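# compute the structure for the input listed below.
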Amino acid sequence: MAAAALALFVGMMLLTGALRTLIQRRRTGDSGNRRTLSPRGSLGWSALAATDIGYLTVGVGGPLAHWLGLPPLSGLQHPPVQMLGAVLAVMGILAVFGAQMALGASWRIGVDDHERTALVTTGPFGWVRNPIFTAALTAFLGLALMVPNLVALIGWVLALSGIQTQVRLIEEPHLQRVNGEPYARYAARVGRFLPGLGRLRTDRHAATVDRNDRDAHGGRHG
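You can find the predicted model right below:
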């Protein structure tokens, strides 16, 4: 299963990273990558770095640790668990790509405070506000279950921490600031990562942004 997990990780990076970027560039003339705009050491930079390190730790570190002799966690070392992991990984990878494509021209990696893109609230974004991250966490949980050692599970927790930081402290405040009440209504109706969970409270005073901010730039990320 370690070889299969590594192969799925490489396939995921090619599909949701390289291919999606190529599609974005061909359709819009822009890669959609804004991660370099976050100053090194900033909260946004740290959140993305933690997520990337977590992904690599699961997708590469887990299989390598297995081949180097790190024993699996006994409670998870069962063929049905590993098969479930493979199913979750494949479904998660396809769901990530599908959600990325649903964003269309609004797809971004990272945040640019000086850019505005359409706020997408339909398709998978009508079920949860961050379906790309939900699907990615599902895929990497599946990869971790395929090679259920301590390294892989630590990597998944690190990725989860990075994503939570990116969404809660970077993207949500940015989207609420630049989109104002439409985003507040959307966030009050749709869950953050799971349907119905993590909805933001409606607060007209907090949701009504200064009209000058309405002319600022925003969009969807992930």
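# could you use CA atoms for every contact and neighbour count after this?
Fine.
# center of the chain - which residue?
F133 (2.7 Å; CA atoms, centre = their mean).
# which of the helices or strands spans it?
helix 131-146 (DSSP states H and E).
# could you list every helix and strand that that helix packs against?
helix 2-12, helix 79-103, helix 150-165 (3 or more CA pairs under 8 Å, 6 or more residues apart in numbering; DSSP states H and E).
# want to put them side by side, so please do this one too:
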Amino acid sequence: MAITALILFITFLVLVGGVRTWIQVRRTGDTGDRREAARRDPVQRRIDGLAAMGALALGVASPVAALVGLGPVVESSLVEVGGLVLAVLGMVATFAAQLVMGDSWRAGVDPDEQTTLVTSGPFRLVRNPILTAVLVTCTGLTLMAPTVVGLAGLAAVVVANQLLVRRVEEPYLRRVHGEDYLLYAAAVGRFVPGIGRLK
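This next block holds a predicted model:
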């Protein structure tokens, strides 16, 4: 299952990075990539670094470690198959949520830019469906090659996503969308329906 996990991780990067960017360029003439602006913010830069290290650990290092003999934390074909199902569902959900964002989709936060506040589709259920789906994908990939390396990578991704939302995205959305965002955030959960609503 480790080879399958590697293939799925690469497929995930191509789908949610490459294909989604290509669609954005075709629709708007703009890549939607704001990571250069994000890198100017030291907080975003550190969070992105943590997320990247975590993703590489669970998506590459853990499967490779399993292939060269690092034993799994849990040895169960049921866990591995469950991981495969979660990874595929998470990939599809991530891509679908990205598409729902339409022209507002961005990779990275440019503090000087204003986009439309998206509250439709899966954004009616949670404020961050893309990150929720990414975490489902990462959990699935970790379960496919359940090593300590993968678990550490998954923990890093979870922490990075929490920090990104709480320290970067939410303050940005409050500033840019004001009362509209506050009303939305008071009614809709952060990552899970009903949980993490802002008061």
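# before we move on, back to that, relative to structure 2, which residues correspond to the helix holding F133 of structure 1?
Mapped onto structure 2 using TM-score structural alignment, helix 131-146 of structure 1 spans residues 129-144.
# that older thread, quick one: residues in contact with the helix holding F133 of structure 1.
Identification of contacts with helix 131-146 of structure 1 by CA atoms under 8 Å, 6 or more residues apart in numbering yields 1-2, 5, 8-9, 55, 58-59, 62, 76, 81-93, 95-97, 99-100, 124-125, 152-153, 156, 159-160, 163, 193-194, 222.
# remind me which helix or strand the alignment partner in structure 1 of L182 of structure 2 belongs to.
Aligned counterpart of L182 of structure 2 in structure 1: A184 (TM-score structural alignment). Assigned by DSSP H and E, A184 of structure 1 belongs to helix 181-189.
# is it true that R106 of structure 2 touches E36?
No - with contact defined as CA atoms under 8 Å, R106 of structure 2 does not reach E36; the gap is 11.7 Å.
# more crowded one of the two?
Under the neighbour definition other CA atoms under 10 Å, R106 of structure 2 and E36 were set side by side, and R106 has more, 19 against 13.
# roughly how far does the aligned residue in structure 1 for that one sit from L119 of structure 1?
Alignment note: R106 of structure 2 maps to R108 in structure 1; criterion TM-score structural alignment. R108 of structure 1 sits 12 Å away from L119 of structure 1, going by CA to CA, to the nearest Å.
# do the same with V190 of structure 1
Taken as CA to CA, the span from V190 of structure 1 to L119 of structure 1 is 14 Å.
# neighbour count for the two, which is higher?
More crowded of V190 of structure 1 and L119, by other CA under 10 Å: V190, with 22 against 18.
# so who does the more buried one touch?
The contact partners of V190 of structure 1, by CA under 8 Å, 6+ apart, come to G126, W127, V128, R129, G196, L197, R199.
# which PyMOL command selects the buried ones in those residues?
Buried residues within the contacts of V190 of structure 1, by 16 or more other CA atoms under 10 Å, are selected in PyMOL with:
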select buried, resi 126+127+128+129+199
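# could you dump the contacts of V190 of structure 1 into TSV and include distance to N212 of structure 1 and secondary structure?
Compiled in TSV, the contacts of V190 of structure 1 are given as follows (distance: CA to CA, whole Å; DSSP: H, G, I helix; E, B strand; the rest coil):
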residue	distance to N212 of structure 1	secondary structure
G126	28	helix
W127	30	coil
V128	29	strand
R129	25	coil
G196	32	coil
L197	31	strand
R199	26	coil
